[in-house]
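Q: Everything below, folded, please.
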Amino acid sequence: MLARRVLRWTGDALAVFLVVSSAFLHGPQQAPRSASVVAVIAVVAAALLLLLRRRWPIPVLAGCVALYGLAAVTGTVAPGIILAVAIAMFGLANRSTRRVTILAAAITAGAVFLLSVLGAVVSASDPRMVQFTLAVAFAAAAGDATRSRREYIVAVTERAERAEQTREAEARRRVSEERLRIARDLHDTVAHQIAVISLNAGVASSSLESPERAQEALSTIRSASRTVLREIGDLLALLRAEDPDAETMTPPSGLGRLDDLVEQFARSGLAVHLRVEGDPGRVSGAVDLVAYHVIQEGLTNALKHGTDQRAHVLVEVADEHVTVVVTNPTVPSAGRAEVGGTGAGHGLIGLRERVASVRGVVETGTTAGGYRLAATLPLAKERP
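A: Below you'll find the model as predicted:
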C-alpha cells in the first residue's frame, strides 16, 4: 500500500514538473510578455488540475482543454497544456470504458483543433496540429490499453482463484465420497461377523451346562473371528494399495456366492428360505454386488432383531430389473431393525447409498408378517 502511494506521488510530481517546465521553453518566435504570463498561469493551473485527475477525470480533462483555449486566445501556443491534456486523457481512458474513451478523445481533439484555429496560433495545415491530435490519440490509446491489461490480469486472477476453489471443492468431495465408501465397506465387512460373534457368545455363556452346544457356539465364534480378521486385512490391503482399482485377495461378492452367504447364516442359527426366479447370471457388475449386500444386510438384521430365527429371501430377475426381497418375523419392539439395528441407522443408510449409486429403489418397513426389506435394481440393457 505504501509503495503504491509513493509511486502515485512520484508520478504526480513528474507530471507537474514536465508540464510546468514546458512553460519556460520558447521557440524561435518569442511571444509577447503579457501572453507569456497568461500562458504560464494557464500551464501552472493545468498542472495543479492534474493532481485531481484520478477523482474527477472528465472535469480535469475539460479544465485542461479550457486552459488551452485561454492560452490560445492570447495568441500563445502552450505545449505544456497540450501535455497536460494528454495526461488527463490518459487518466480518463485508464478509468473509463472504451466507448467513453473514444468519445472523449474525439471531442478533445476537435476542441484543441478549433481553439487553435480560432485563436490564430497555428493554421489548420500546421504540423503542430497533427502533433497535438496524435498526442491526444496516443494518450487515449495508451490509457485504454493499460485499463484492458489491468482488467485482463484481474480476470485471470479471478479465474485462477475460482479454479483453485473448484479444485479444493473437488478434493473435499472426493475425500467425502471415499470416506463414505470406506464406511460402507467396513460395515459390510464387519457388521455381519460381529453380529454372529455376539449372538454365539450369548449362546455359549447360556449353554455352559451343555458342553456340546457351547462347543458348537465357540466353534462358530472362532470361524467368524477368522473371517472378519481376513476381511479386515483385505480391506486394509486395498486401502494401502497404490492402485485403488486393484483387485483384493477375496473374490468379489455377488449373487454367485449367495449359497455361501445362506450357509454362513445357517451355521449361525438362522434358517433361510431362498427362492430364485429368473437367471441370476444376467445380473453383473455393480448391480450384482449391490444385490448381494441388500441380502446380507437383510439377513443380518433378521439374525439380530428377528424372531423364530428364520427369514425368507426372494431374488426375481426380470427383463429390465432385478428385485431382491428379504422378510423375517419380528415383534413390535424389534422395529429398531428399520434403522439398521444399531440406533444410528448406519447399516440401512449405507445400503440406501449403494442402491442409489446404481439408480435403484429400496423400501423398508414392517408388514403383516414381520419386517420387509426390498430393493429394485435396474439391469444394464444388453446390446443387440
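Q: From here on, just use CA atoms for contacts and neighbour counts.
A: Noted.
Q: ok, and what's touching stretch 29-36?
A: 71, 74-76 (Cα atoms under 8 Å, 6 or more residues apart in numbering).
Q: Now the second one, please; I'll put the structures next to each other:
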Amino acid sequence: MKVTAGVVAVIAVGCVLAVLTRPGVSPNALDLILPLVVCGALFLRRRHPVAVLLVVMIACAAYYPFARYDGPILLGALLALYTAADLGHLVAAGTVAGALLLGMGVGEAGGVRHVDNGLFLMIAGWLATAVAAGGVTRNRRAYLEEVERRAADAEHSREAEARRRATEERLRIARELHDVLGHNISLINVQAGAALHGIRKRPEEAEAALQAIKEASKETLRELRATLGVLRQVDEGAPTAPTASLGQLDEVVRRSGLAVDSDISVGAPPPVEIDLAAARIIQEALTNVSRHSSAGRARLSVAETSGKMVITVEDDGPSVVFAGGSGYGVQGMKERAAALGGTLVAGPRPEGGYRVVAELPL
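A: Alright, predicted model coming up:
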C-alpha cells in the first residue's frame, strides 16, 4: 500500500533531517540521495516488485558502507522483500535476502566489525521474517479467494438446482392438470354426446349419461383443487396431492365408457409415486382410446416382472390414431415413466389398433 511506503518515506526523511541538524555530523551526498531513492522506488513496488527490490538492495549495499550516517533505510529493504514475496516472487525475494546477508558476512569478515554476531543474526531474522510474512499473506489471500470462488460456485449451483426443481414442479403440475382435465373433460364430452343422441329415443340412457357427467365434473373439481393446492402452499403446510391410485382402477375403467378386459396381478402395494404414475398412465391411455379411436373395447394388463411393473393398454381400433391431437398426453406419460427411471413406448400395432407399454421400476 502507498500509505506504508509513505510512512517509510517520512521516517527516512525525518532521519535525514536529524542528520542535517545533528551537531558534529557532516553527511555526504549518499546520506541525502539514497534514502530518497529508496522511498521513491517503494511507491512503485506493487507495479514492479522485482525491479524495486533490486533498486532498494543496491541502494542499501551502497548506503551502509559509504554513507556517513547509519540511517534506517533497511526498513525500505524489509518492505520491498515483503511486497515481492506477497506478489508471488518468493524465489526472487529469498535470493536477494540471501545475497544481502552474504554481502554483509563478506564485509564483516574483512577485518573491521561493524555489527556484532547478535545484531547480524537479528538482521538475518528480520529479512527472513519479511520474506516469510509476504509468503503467508499471499497464501492467505489465495485461500480467501478460493473460498469466495467456491462460495460463488455453490450459490450458482443452488440457484441452478432451484431453477431445475421449479421447472420439474411446473412440468409435474402440468401433467397432473392435463391428466385430470383431459380425462374427465373427455368423459363429459362423450357422455354429453350420448345424452344428446338418446334424450328422445332412450330417455333412461340419457339420464344415466347425465349422471355420469355430474360425477365426472365433481371428480374434476376435486382433483383440480388438489392439484392447484400445490401452487397455493407458502406457509400453509403440505398440499393435498391428487389421490389417483391403482386401487381406483375399477372407477377409472367404469368412467372411461369402454369395455375393458383387465388382467391385474400386483402383489404388495407399490410405492406412492409408482402407484400414482401407474394410475395416471392407465387413465390417460384409456382416455386416448375413448377420444381418438373408434374401438369400444380395450385390454389392460398390469403385472410385476423382474422388479418392474409392466403396464399394457391396447385396443383394436384403426391404426391411425390421435389425428389432430396435441400429443401432450403421450408426452406426459413418457415423462412420468422417465421421472421414475422407467420407460414408455406408445404406437400403432402391426395388426391394427394402438398399444401403450410402460415399465416402472419398483
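Q: picking up where we left off before, ok, so of the contacts of stretch 29-36 of the first structure, who is nearest residue 157 of the first structure?
A: Each of those was scored against residue 157 of the first structure by Cα to Cα, and residue 71 proved nearest at 46.2 Å.
Q: what residues does stretch 66-81 of the second structure touch?
A: 5, 8, 11-12, 15-16, 19, 25-31, 35, 38-39, 42, 45, 49, 52-53, 56-57, 60, 64, 93, 97, 126-127, 130-131, 134.
Q: the longest helix in the first structure is where?
A: helix 127-206 (DSSP state H).
Q: With the second structure overlaid, how far apart is that one on average?
A: By mean Cα distance after the TM-score superposition for the first structure, the fitted helix 127-206 of the first structure averages 2.3 Å away from its aligned residues in the second structure.
Q: Centroid-nearest residue for the first structure?
A: Centroid-nearest residue in the first structure, with Cα atoms, centre = their mean: residue 166, separated by 3.1 Å.
Q: how about it, what's its partner in the second structure?
A: Using TM-score structural alignment as the criterion, the counterpart of residue 166 of the first structure in the second structure is residue 157.
Q: Next: residue 187 of the first structure.
A: Per TM-score structural alignment, residue 187 of the first structure is aligned with residue 178.
Q: what do you get for residue 307 of the first structure?
A: Per TM-score structural alignment, residue 307 of the first structure is aligned with residue 294.
Q: Point me to the helix or strand that includes its match.
A: Under the criterion of DSSP states H and E, residue 294 of the second structure resides outside all helices and strands.
Q: quick one, strands of the second structure?
A: 259-265, 297-305, 308-315, 343-348, 354-361 (DSSP state E).
Q: a markdown table for those, including mean neighbour count and distance to residue 152 of the second structure?
A: Formatted as a markdown table, the strands of the second structure follow (neighbours: other Cα atoms under 10 Å; distance: least, Cα to Cα, whole Å):
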| stretch | mean neighbour count | distance to residue 152 of the second structure |
| --- | --- | --- |
| strand 259-265 | 14 | 52 |
| strand 297-305 | 18 | 47 |
| strand 308-315 | 22 | 42 |
| strand 343-348 | 17 | 37 |
| strand 354-361 | 22 | 37 |
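Q: between the ones you listed, which one is nearest to residue 214 of the second structure?
A: strand 259-265 (20.9 Å).
Q: Let me know the angle separating the closest one from strand 308-315.
A: 170 degrees (axes from the mean of the first three to the mean of the last three Cα atoms, to 10 degrees).
Q: Show me what strand 259-265 of the second structure is packed against.
A: Applying 3 or more Cα pairs under 8 Å, 6 or more residues apart in numbering; DSSP states H and E, one finds that strand 259-265 of the second structure contacts strand 297-305.
Q: average distance between the strand it packs on and the first structure?
A: So strand 297-305 of the second structure averages 2.0 Å relative to the first structure (mean Cα distance after the TM-score superposition for the first structure).
Q: If I take that strand and strand 308-315, what angle do their directions form?
A: Relative orientation of strand 297-305 of the second structure versus strand 308-315 (the same axes, to 10 degrees): 170 degrees.
Q: can you give me how far strand 297-305 of the second structure is from the chain middle?
A: Taking Cα atoms, centre = their mean, to the nearest Å, one finds the center of strand 297-305 of the second structure at 42 Å from the center of the full chain.
Q: ok, residues contacting it?
A: In contact with strand 297-305 of the second structure (Cα under 8 Å, 6+ apart) are residues 258-267, 286, 289, 309-316.
Q: how about a cut-off of 10 Å?
A: Under the criterion Cα atoms under 10 Å, 6 or more residues apart in numbering, residues 246, 253, 257-267, 278, 282, 285-286, 289-290, 309-317, 353-362 lie in contact with strand 297-305 of the second structure.
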